[in-house]
Structures are given as structure tokens and as C-alpha cells.
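[1] I need the structure of the sequence given here:
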Amino acid sequence: MAGSSGADGRPRSRLTGDRTSAISAGGYPFAILLMAVVCVSLYVIFKKRDWL
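    Now for the predicted structure:
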């Protein structure tokens, strides 16, 4: 059997059940926080170099 698809033809995932929803639920706030940290860091760096 070539590939890793389930009995219904859909691709199988290594993460199943509650773990997938827990990871995706925790991933969105982390991504927002990471973007905020990057934006603030760039703002501070640009301000110190007097580029803004």
C-alpha cells in the first residue's frame, strides 16, 4: 500500500483526538504573542537607530 491514507481515503495524521484541538487552541495565542514581540522588538531597534 503506497502512502498513508486511512480506510476512508483521507490522509492519516499522527496527532489525533483531543491532542490536536489542544495544540491548535494553544497555538493561536502563541502566534499572536510572538508577532507582538517581534513588532515591539523591531520598533525599539528602529527607534534606537533613529530610523522612525
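[2] Please count neighbours and contacts with C-alpha atoms only from this point.
    OK.
[3] how close does Ala25 sit to Ala31?
    Distance, Ala25 to Ala31, by CA to CA, to the nearest Å: 11 Å.
[4] same thing with Ser41?
    Distance from Ser41 to Ala31, by CA to CA: 15 Å.
[5] ditto for Val44
    Val44 is 20 Å from Ala31, by CA to CA.
[6] Ile23 too?
    12 Å.
[7] starting at the chain centroid, how far to stretch 22-36?
    6 Å (CA atoms, centre = their mean, to the nearest Å).
[8] Alongside the first, I'd like the structure of this one:
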Amino acid sequence: MREEQTPPASTPSPQPSSPAPVEHEHWQTGRLIVAVLTCLFIIGAAIAYEALG
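    This is a model prediction of the structure:
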């Protein structure tokens, strides 16, 4: 049987990607707000369709 080869312990593990820069946080907040409003609009439209249609 073949033994599985494990990398040596001295091999550095890949570093995780750095967090988003501060200047992009504003856009992320805006996108979150737009996504929430879109979901609420779809839910409201479905309720109105059930009630009126």
C-alpha cells in the first residue's frame, strides 16, 4: 500500500485574504440596504396580489 504524503510542518500555510478596505464599506452597506428593500418590496407585492387579486 502507498502511504499518503503529508506536507512538512515547516511549510507556511497560505494567508487568508485581507478584509475589504475601509473605502468599500460604504458600498457594502448601500448594497445591503438595496437588497433588504428589494426583498420587502417583493413580499409586499405578493401580499397585495393575494389580497387584491
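[9] once aligned to structure 1, how far is stretch 35-46 of structure 2 on average?
    For stretch 35-46 of structure 2, the mean deviation from structure 1 after alignment is 0.6 Å (mean CA distance after the TM-score superposition for structure 1).
[10] Give me the range in structure 1 that that stretch lines up against.
    The aligned range for stretch 35-46 of structure 2 in structure 1 is 34-45, by TM-score structural alignment.
[11] just the helices in structure 1 please.
    Applying DSSP state H to structure 1 gives helices spanning 18-48.
[12] What is the neighbour count of Tyr43 of structure 1?
    13 (other CA atoms under 10 Å).
[13] Actually, Ile45 of structure 1.
    By other CA under 10 Å, neighbour count at Ile45 of structure 1 equals 13.
[14] again with Ala31 of structure 1
    Ala31 of structure 1: 11 neighbours (other CA under 10 Å).
[15] neighbours of Thr20 of structure 1, just the number please.
    So Thr20 of structure 1, with other CA under 10 Å, has 12 neighbours.
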